[in-house]
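1. Provided below for reference: sequence and predicted model.
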Amino acid sequence: MEEKIIKVLIEDEFAKENGIYFSKLEGDNLVFKMPIKSQHRNPLGLVHGAVLFALADEVSGYFCSQVLEKPSVTLSSSINYIKGSQAKEIQSETRLIQNTSSISLIEVSIFDENKELLAICNMTYYKLKNFEEKRKNYETGR
């Protein structure tokens, strides 16, 4: 499972561009990390809220597609920003809250390198039906 996640993540342009990488998978806790560069900071020098949300969105999407093995799209999301940070690296941790035949709810917590909680995000995903068939039709123009 871990090798599969790493392989897909390596090919992900968004992850590459932002330095997002796999750290570990323990049960329903998928951990991604991201180094913080100057472009990831707001005018106050803190990690930009959009960066925290982007990491939460990335890791929860991978959780659905790779851990649950269900290609999914975001149905809704909410984020609570807990604390500003001048972190050099952030990490995400996932927790599966609900998993039905059509919907998954994943909670993502974002921490700095000192394990200070920066944000909590709830991501609701809709599981795509007949994904492979739809993708093939899209690729062939049908």
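-> Arrived safely, thanks for sending.
2. drop to CA atoms for contacts and neighbour counts, all remaining ones
-> Noted.
3. Next up, the contacts around Phe53.
-> Ile79, Cys121 (Cα atoms under 8 Å, 6 or more residues apart in numbering).
4. got the contact list for the spatially most central residue of the chain?
-> Residue closest to the average C-alpha location in the chain (Cα atoms, centre = their mean): Val59, at 1.9 Å. Going by Cα under 8 Å, 6+ apart, Val59 touches Leu30, Val31, Phe32, Ser92, Thr94.
5. Report the buried residues of stretch 88-95.
-> For stretch 88-95, the neighbour count (16 or more other Cα atoms under 10 Å) marks Ile90, Gln91, Ser92, Glu93, Thr94, Arg95 as buried.
6. Mind putting those residues into a markdown table with secondary structure and distance to Ile82?
-> Listed next are the buried residues of stretch 88-95 as a markdown table, based on DSSP: H, G, I helix; E, B strand; the rest coil; distance: Cα to Cα, whole Å:
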| residue | secondary structure | distance to Ile82 |
| --- | --- | --- |
| Ile90 | strand | 14 |
| Gln91 | strand | 15 |
| Ser92 | strand | 14 |
| Glu93 | strand | 15 |
| Thr94 | strand | 17 |
| Arg95 | strand | 18 |
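7. let's bring in a second model and compare:
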Amino acid sequence: MKELKEFFEKNDKFAKLLGFHIQEMEEGTATVSTTIKEEHLNGADVVHGGFLFSLADFAFALASNSKNNLSLAINANILFSKAKSGGKLFAKAKELSDGKKIATYEVRISDEEDSTVATFTGTVYRKGISVI
């Protein structure tokens, strides 16, 4: 698992750009954190929905690829529950179902008070080849 975590830390350039940090990566689960900065805010001075989606998507990618079976998103949805304009965010992904080719995950984004900011669900197609 350490090798996969290091692979994503090194190679996911978009996650680096956005300031995402892998806190945990285990089989079928992952936790990512970030700190909201001014450049992450939209015109209403709350964190941009695309930033939240990207945070959840990164946790989803880590959890779905944690078995070293290259998994690519085929569907993703997000529900925004709470507006935030600062502080830390945490995205925790967990596996809901795991088939040979299709798997489904849920990601809960929370703030420092453990309040739900957004809930993401995603489905992946497993390619049947190694990530690394």
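-> Arrived safely, thanks for sending. Keep in mind it's a predicted model, so treat the numbers as computed, not measured.
8. just to revisit the earlier point, closest to Arg135 of structure 1 among the buried residues of stretch 88-95 of structure 1?
-> Closest approach between the buried residues of stretch 88-95 of structure 1 and Arg135 of structure 1, by Cα to Cα: Thr94, at 27.4 Å.
9. Would you agree Lys37 of structure 1 is in contact with Lys88?
-> Yes. Assessed by Cα atoms under 8 Å, Lys37 of structure 1 is found in contact with Lys88 at 7.5 Å.
10. residue ranges for the strands of structure 1, please.
-> Remark: strands assigned in structure 1 by DSSP state E are 21-26, 29-35, 72-81, 89-99, 103-112, 117-127.
11. okay, those strands in JSON lines with distance to Ala50 of structure 1 next?
-> Below are the strands of structure 1 laid out as JSON lines (distance: least, Cα to Cα, whole Å):
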{"stretch": "strand 21-26", "distance to Ala50 of structure 1": "18"}
{"stretch": "strand 29-35", "distance to Ala50 of structure 1": "13"}
{"stretch": "strand 72-81", "distance to Ala50 of structure 1": "10"}
{"stretch": "strand 89-99", "distance to Ala50 of structure 1": "13"}
{"stretch": "strand 103-112", "distance to Ala50 of structure 1": "12"}
{"stretch": "strand 117-127", "distance to Ala50 of structure 1": "11"}
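12. Ok, which of the ones you listed comes nearest Thr140 of structure 1?
-> Checking the strands of structure 1 against Thr140 of structure 1 by Cα to Cα gives strand 72-81 as the closest, at 21.3 Å.
13. if I pick the equivalent of Asp112 of structure 1 over in structure 2, what's in contact with it?
-> Using TM-score structural alignment as the criterion, the counterpart of Asp112 of structure 1 in structure 2 is Asp111. Shown in contact with Asp111 of structure 2 (Cα under 8 Å, 6+ apart): Gly87, Lys88, Leu89, Phe90, Val117.
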